[in-house]
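# Here's my sequence, what's the structure:
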Amino acid sequence: MTELSKTFDPAEIESRWYAHWEGKGLFRPERPGAEPWTIVNPPPNVTGSLHIGHALDNTLQDILTRHARLKGKDALWVVGTDHAGIATQMVVERQMAERQEKRTDFTREEFVAKVWEWKAQSGGAITRQLRRLGCSMDWANERFTMDEGFSKAVLKVFVDLHRQGLIYRDKRLVNWDPGLGTAISDLEVETREVNGKFWHLRYPLADGSGFISVATTRPETMLADMAVAVNPEDERYKALIGKRVKLPITGRLIPIIADEHADPELGSGAVKITPGHDFNDFEVGRRAGIEARDMLNMLDAKAQVTQVADGLIPADLIGIDRFWARKQVVERLEAEGFLERVEDRVIQTPYGDRSGEVIEPWLTDQWYVDAATLAKPAIEAVTSGKTRIVPKTWEKTYFNWMDNIQPWCVSRQLWWGHRIPAWFADDGRIFVAESEADAQAQAGEGVALVQDPDVLDTWFSSALWPFATMGWPEDADPTLHGRYPNDVLISGFDILFFWDARMMMQGLHFMKDVPFRTLYLHGLVRAADGAKMSKSKGNTVDPLGLIDKYGADALRFFMAAMESQGRDIKMDEKRVEGYRNFATKLWNASRFCQANGIGGSATLEPPAANAAVNKWIVGECVKAIQSVDLALAELRFDAAANAIYHFVWSQFCDWYLELIKSQIDDETRAVAGWVLDQVLVVLHPFMPFITEELWHALAPRAHELIVAQWPMVDARAIDPAAAAEVDWLIDFLSTQREVRAEVNVPPGARPALYVLGHQTVAGSADPATFPDALIHRFDRYRATINRMGRVDVVTFLNTGMRFDLKSGERESRVGETPLLGSGVQFVVGDDTYFIALEGTIDLDAERARLAKSIAGAEKERDALAARLGNASFVERAKPEAVEKARADHADKAAEAERLAAALARLG
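So this is what the prediction gives:
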């Protein structure tokens, strides 16, 4: 037990306690016989640094992990990082470029060695930052998606899926990133609106009978056109179906085909079909009987024009960039009379989210997973409730994507990553095996083999995270010693398809069970104005800067308190500062307790109590714990945080500690110490550092707070009679304070107080019905009311009794009718009170002040109402501006109402 310093310094305690927890192995799951509880973190990129989204995601995971540990469970939080194929290769190549080196200056093995060297030196930044946030992860078993054990799992999954016909090689269109030189997934493509053109072209009929008009946003691709499509029901073109057109520039003859893809209402109703460079055209081509191997591809891997099979592209166009080719093609079409007109148009353009390059649909051979087959059990798992998605509203999105899932392209043209375990023979045969030796055994002696140079999509390996991190496939236990399925997964909704759905598919296929019982999807952390954060906008927030300024506990509590299921979080630094103030308030309350002989509790059960105020605080503490328990069970992080916040700030600090100041006896010390212990335990998952510090400062402890016992509350500890008694006292004191403040009674003034009597139905006071019980309440709490309510004398009009709260003396003045003069009335419960204000304040001046304030509030209220009543404002203004106007209107309306009530009280 150490004396607490006067000031709360988060930085000093955070590094000390984290090193202590990790050094003693307190994050390890080492409770034999205890119920296992498991969560895995979404592995951050090894190249990453802590951003505000990480702070939210990992705070929520840590709250659940620490809560499970306190509940006596054998809690395991698996930690690790993802090798992040594209991102990591980009980082290393960028560093090489600074030394005027290129990847291709080295062998593949030499380059991969450089990446491993980079990881050893710089790849641990994100894990060090997670420690600063307070994440109680099992660092002793940190995993990496390319460590030896994990890589074995990846190889086994690929080989098994291939053997089962669920991985295959196919020629299809992919999203090709010319900047990175690799295929990327649909999920890694971001669509931007770009000002572009819509070119209307005239394709001459081969028989010389006329032209057919087509329109395109990519005129350069006409070099690889293979058909013109018209709708089979379009009367304008029925007679042309089956005829051919002669392509401008190349002179190639292509057919006019019928396909419902052509919309008669769009443009001319005829569309050019380039199956090698457009996803829709690819499907049209296949319906027309064009095999993928026969589709023309007019671009190379750098998106430069290359010759097509018939060799008809002019030589001077070969080797030029696609956008320069566009300019050249348009100029030729115009010069030869094939350009009808050009329209300006905003075009939805795909970009690579990492390279920033315009994505090119490109025809190439890749490896694919039969995602549709794997998706079926994953759909059924959510339908049946084996896995519940929270919030439930995300189920519809999940089902929609899974029901319409496309083949998953899993090969990437990189050097960093899990190399695809496939070997090619000269005769075109492919051998898939977990090792080259196994592949050679399949091929036979003397057959030369070359391994596929591609690597697997990063998400392919991370889809195995819930079971490969537990020792699969070496561990034969199908439940992996009770760690599979994991209890819960927490992730941002933005990786529902990148990662969560793919874990469902792979987990069910290989482990025959769901990977997690609950999937919790949180929103995004947005800028204060509701905009999405981005570096280009300059509105990102550095969580480490907030930790430096306010402490990790304050940032964590902000994240929890603001996390409301299904909603994004608006970043508000003032709120973070407010939770730092909350931590300071708890610190100062603990110092008060320590100074008054209140220490840690010796019992888990609440101590016996006779005083109503002690019975009340025990009951309120029990109710707060019940609220937190219920909220965490329902994954209502905001409700859990707010329940403990309001109990600590209002009931414990503002009221209980104030109410007991004049009566700190042994019973009160025992009760206060017990309640403070419960506060520290329940608050620990949210604010681990300050609670651990206070836990040890208040008493010698046999163990750290992180492994203490969660309170087992009993509703029988709630005493309704004591609660009613103290609730009345709090209601009286707080109402009286508010009334005094409203009419500007000086803080030090002690005007006379009169109890007029019971409220009648009509709202007036009836002295004849005034209860004796109220007199006894004033008697029991006279010292508190005198001190906190600044009341020296109270007069009960129905009895004529004058009660001196300072001395306790009573004086009967039956028959006298006191001249109350001017003052203010208020009601508490059924009783009406009157504060005499003659000589205390200038009543006329106060009435004038209130009237002026009312007029000002009403004017602002009405102006805001007029603005909100203007349909143009509501429709055209930014949503956040409308929301602010509504909030301001509500505030001004409430202010006007409150001030009017105060004026009415003055009479």
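# alpha carbons only for contacts and neighbour counts from here, please
OK.
# what separates residue 625 from residue 420, distance-wise?
Distance, residue 625 to residue 420, using CA to CA, to the nearest Å: 52 Å.
# now swap in residue 288 and tell me
For residue 288, the distance to residue 420 - CA to CA - is 33 Å.
# what's the answer for residue 299, then?
For residue 299 relative to residue 420 (CA to CA), the value is 25 Å.
# if I pick residue 422, what's in contact with it?
Taking CA atoms under 8 Å, 6 or more residues apart in numbering, we find residue 422 in contact with 430-433, 439, 451-452.
# Residue 661: which of those residues is nearest?
residue 433 (76.3 Å; CA to CA).
# Setting aside sequence neighbours, what's the nearest residue to residue 321?
What sits nearest to residue 321 in space, not counting adjacent residues and going by CA to CA, 6 or more residues apart in numbering, is residue 304, at 4.4 Å.
# And stretch 486-498, how far out from the chain middle?
Here the centre of stretch 486-498 is set off from its chain's centre by 10 Å, with CA atoms, centre = their mean, to the nearest Å.
# cool, stretch 487-507 as well?
With CA atoms, centre = their mean as the basis, stretch 487-507 stands 14 Å off its chain's centre.
# With stretch 165-172 instead?
35 Å.
# compare with the first, here's sequence two:
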Amino acid sequence: MDKTYTPASIESHWYKQWEQAGHFRPGGSGDPYCIMIPPPNVTGTLHMGHAFQDTLMDVLTRYHRMAGYNTLWQPGTDHAGIATQMVVERQLNAEGGDRHALGRSAFVERIWEWKARSGGTIQNQMRRLGASVDWTRERFTMDDGLSEAVQAVFVQLYNEGLIYRGERLVNWDPVLQTAVSDLEVESAEEQSSIWRLRYPIVGSDDWLVVATTRPETMLGDTAVAVNPHDERFQSLIGGRVRLPLVDREIPIVADEYVDPAFGTGCLKITPAHDFNDYEVGLRHGCTPINILTEDARINANAPATYQGLDRYEARDRIVADFEAAGLLDGVDPHRLMVPRCDRTGVVVEPYLTYQWFVDLTRDTQADGRPGGAREITRPAIDAVRSGDIRFIPENWTKTYFNWLEDIQDWCISRQLWWGHRIPAWYDGDGNIYVGSDEADVRARHDLAPEVELSQDEDVLDTWFSSALWPFSTLGWPEETTELHTFYPTSVLVTGFDIIFFWVARMIMMGLKFRGEVPFREIYIHGLVRDSHGAKMSKSKGNVLDPIDIIDGIDLESLVAKRTTALMQPQIAPTIEKQTREAFPEGIAEHGTDALRFTFASLATTGRDVVFDMGRVDGYRNFCNKLWNAARYVLMNCEGKLDDINEASMAYGTAERWIVTRLQRTAQTVNEAIQSYRMDLAAQAIYEFTWDEYCDWYLELSKPALQGDADTPHARGTRYTLVRVLETLLRLVHPMMPFITESIWQRVAPVAGIKGETIMTQAFPAADPERIDADAEAEIDWLQRFILGIRRIRGEMDIAPGKRLPVMLGNAGPLDQSRVERHRAELDFLARLESIRILDAGEEAPESALALVDELEIRVPMAGLIDRDAELARLAKARGRLAEDLARVRAKLDNASFVERAPADVVQRERDKLAEAESALARTDEQIARVERL
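The predicted model follows:
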């Protein structure tokens, strides 16, 4: 093996080997195990969320593959309607072109060309991450098979009355000029105002004052609402006001929705431009009036004065006109949540428009026949209530139920060119015909050739096709072998932010079209945040690229990368300063395995995953530790175990102990992975590898390997070294595939194990027969003895290499026999000169003391240290401790600090005080001990 672990030299080599050899394909004689990848956008790049999620799925996949399951991790990408169309449209605009001038057919063809040329970025990055997906089965939400599935589902739902076209309020992006889903809308608090507008009361000289954050929408007001219990307005309910600037009378209605404490207690109702107002308007029979065009300008439903104005230009004009008319009651500063499209950054409008919907709210169809919405939603609720589907952690079940019980109809149409075009056609009279294509429509409805048909211009919401992902990727609507083998799938691994948008819809569609749940378990992981707990975003400049962590990146390149990606260029200087402070030397190369192990260690049951580069540094060191341990094992075992014969080997306590600890670790890791606690599995692996195998057993093996190299004990030690390491590599492989494969290829032959790859070896299972509790107790005693000696060295500043005389007091028969059995290990690891057991009642000279239960371990001080030099050292150390103690006490004696500082800060100072007092007391004890010499 190379002396130095260099991840770049092994990772690409092994991934190519695995993929070319077909090791990612289903196989094994066990039960089917299947994970469907949440399809990333075809435009995307691998961000930290992808890397975290893919690591978790790969751990599960590799684990079950090694456990003998017939394992499939199904890959694929989503066509990402809005994102992809924006990418190609920007390219076209940069060339001086325009999609409308190019035409729909040519524009879509250009997107397909872009996809073929540039759409594979994230797949290649997944390879860098070690994702063992079956690339031979890769799917795309707009490939022929999945498109056929989409058409089949749409046609069936339409024929059953579960898809309809209607005029409803939707989220509307005025730049893209399309409806967008809630997931594509990000709301953030921004500074704005509340305008108080006077609406004259009909038949009175008085007025009502309404409070609004969007005065431009008053052009479409259809009512003013007050709370029915608000005594201020009881006499006005049922009356009317005159809508200023429009000169239209509108009613005063009573509705529980109105909060009497907000604003003036009077709420203007604009059903066409506010979701809550829409519901209020429905309750009171108000006809919505849309006053905006698709690009958010004032339309012909408003007075001519305002027609054609941008919505914010109209706002300023309307406020000015109210003030000129004496009807502006006042303006107050106000912070409010503003919804913006995450793609364009533009403020999203509630907009009344004709769209296609899946009926998720009615219990009966429009004509009164039974069926309707509950045919879709109720089974999805029941599947989780009955336990057919299990959420992990279980608390997400409540979120799932809350969303489904309060569900709204699903808007599935988008005003785009890229996507699955809605399979609906219209004749000259506006009649709707639905079918897989025009020929199918004509055949279904027996339409004459002279009847002209035009297809709907809209495309389907991307979430519609991805809702079919668990069965469409397996070949549905064909009844394929893969469909019967792997559906229902085993587990869905996803974030909590898309439980409704994707998870619930897959459950609905799976039950509707397959009659079975799409997956048995749903593992909900947290979202990756930076080391300060903030969401990673380009606008904040705190994004980390996982490939940069794997390969490393210099500071200047990192600064350029973070600042050029900003949506708000004006904050670039701040981001540059933060980057230079956080990464003064850039980011060093860590390799994929260190990053993956970091992700596994962070996979707790919480909502957030706080990512800290310090942990990746630590796990890079862990990789080095494993690499160096393997080099030690190979140097001592390679060529010396050619004849593996149990009869020629003898095993000491240390061998029985490390094998026992390996069994317990294997049990913990298996249980942790099966319960989706990757963090606990990683912790168990780390502690066994670093603390027990490397720090203890490798050291305990050295006395046995010195001297005669071919004794039964030496052979048993070598065999244990290599077999435990080989087993450990298999335990670690799902989390760190590259380094384990590279080492295993060298270790397996020495251990007498044959095989092409570690990937297809069995995952270690605990063997209760190999657990030796007596060996554990014995080595525990030995460790505490050695650690006691090391603590004395540290406290008394004795050189590590200096051999020490030791006296043992209160040594029982078991202690004495253990000393005799482990004398070689004690002399070697504790660097002892001699051991003398004190007689009962014998006084020991002045010495440093360590205890192992009742056993007293004494190291006589006389002759070991320079008394005066040690007293000087301790006095200097005591002075520093006394200064620290005084500083902390002064801070805590300051009443202002204790009262005003956060509770956790005060507690930290109190902890420091206790620690300083304890350290000072220990130092005083050491000074007294040395003074007595």
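# What residue in the first structure is paired with residue 698 of the second structure?
Taking TM-score structural alignment, residue 698 of the second structure has residue 657 as its aligned residue in the first structure.
# ok, the spatially most central residue of the second structure to residue 48 of the second structure distance?
The residue lying closest to the centre of the second structure (CA atoms, centre = their mean) is residue 527, at 3.7 Å. To residue 48 of the second structure, residue 527 of the second structure is 9 Å away according to CA to CA.
# rewinding a little: quick check: which element contains the residue lying closest to the match of residue 698 of the second structure once chain neighbours are set aside?
In this structure, residue 657 of the first structure finds its nearest non-sequential neighbour in residue 589, 7.8 Å apart by CA to CA, 6+ apart. Residue 589 of the first structure is part of helix 573-595 when elements are defined by DSSP states H and E.
# on average, how far is that helix from the matching bit in the second structure?
Comparison of helix 573-595 of the first structure with the second structure after fitting gives an average deviation of 0.9 Å (mean CA distance after the TM-score superposition for the first structure).
# State the span of the second structure onto which that helix is aligned.
On the second structure, the counterpart of helix 573-595 of the first structure by TM-score structural alignment is residues 613-635.
# Give me the contact list for the matching stretch.
Taking CA under 8 Å, 6+ apart as the rule, stretch 613-635 of the second structure contacts 1, 3-5, 531, 590-591, 593-595, 597-598, 686, 689-690, 694, 698, 718, 721-722, 725, 739, 743, 747.
# again, 7 Å this time
Under the criterion CA atoms under 7 Å, 6 or more residues apart in numbering, residues 1, 5, 590, 594-595, 597-598, 694, 721-722, 743 lie in contact with stretch 613-635 of the second structure.
# and if you look at stretch 862-880 of the first structure?
By CA under 7 Å, 6+ apart, the list of residues contacting stretch 862-880 of the first structure from outside reads 529, 882, 885, 889.
# Kindly indicate the member of these with the most neighbours.
residue 889 (22 neighbours; other CA atoms under 10 Å).
# buried residues in the lengthiest helix in the second structure?
When the second structure is scanned for its longest helix (criterion: DSSP state H), the result is helix 903-931. Neighbour-count burial for helix 903-931 of the second structure flags 906, 909-910, 912-913, 916-917, 919-920, 923, 926-927, 930 (criterion: 16 or more other CA atoms under 10 Å).
# now stretch 338-346 of the second structure
Within stretch 338-346 of the second structure, the residues scored as buried using 16+ other CA under 10 Å are 338-341, 344, 346.
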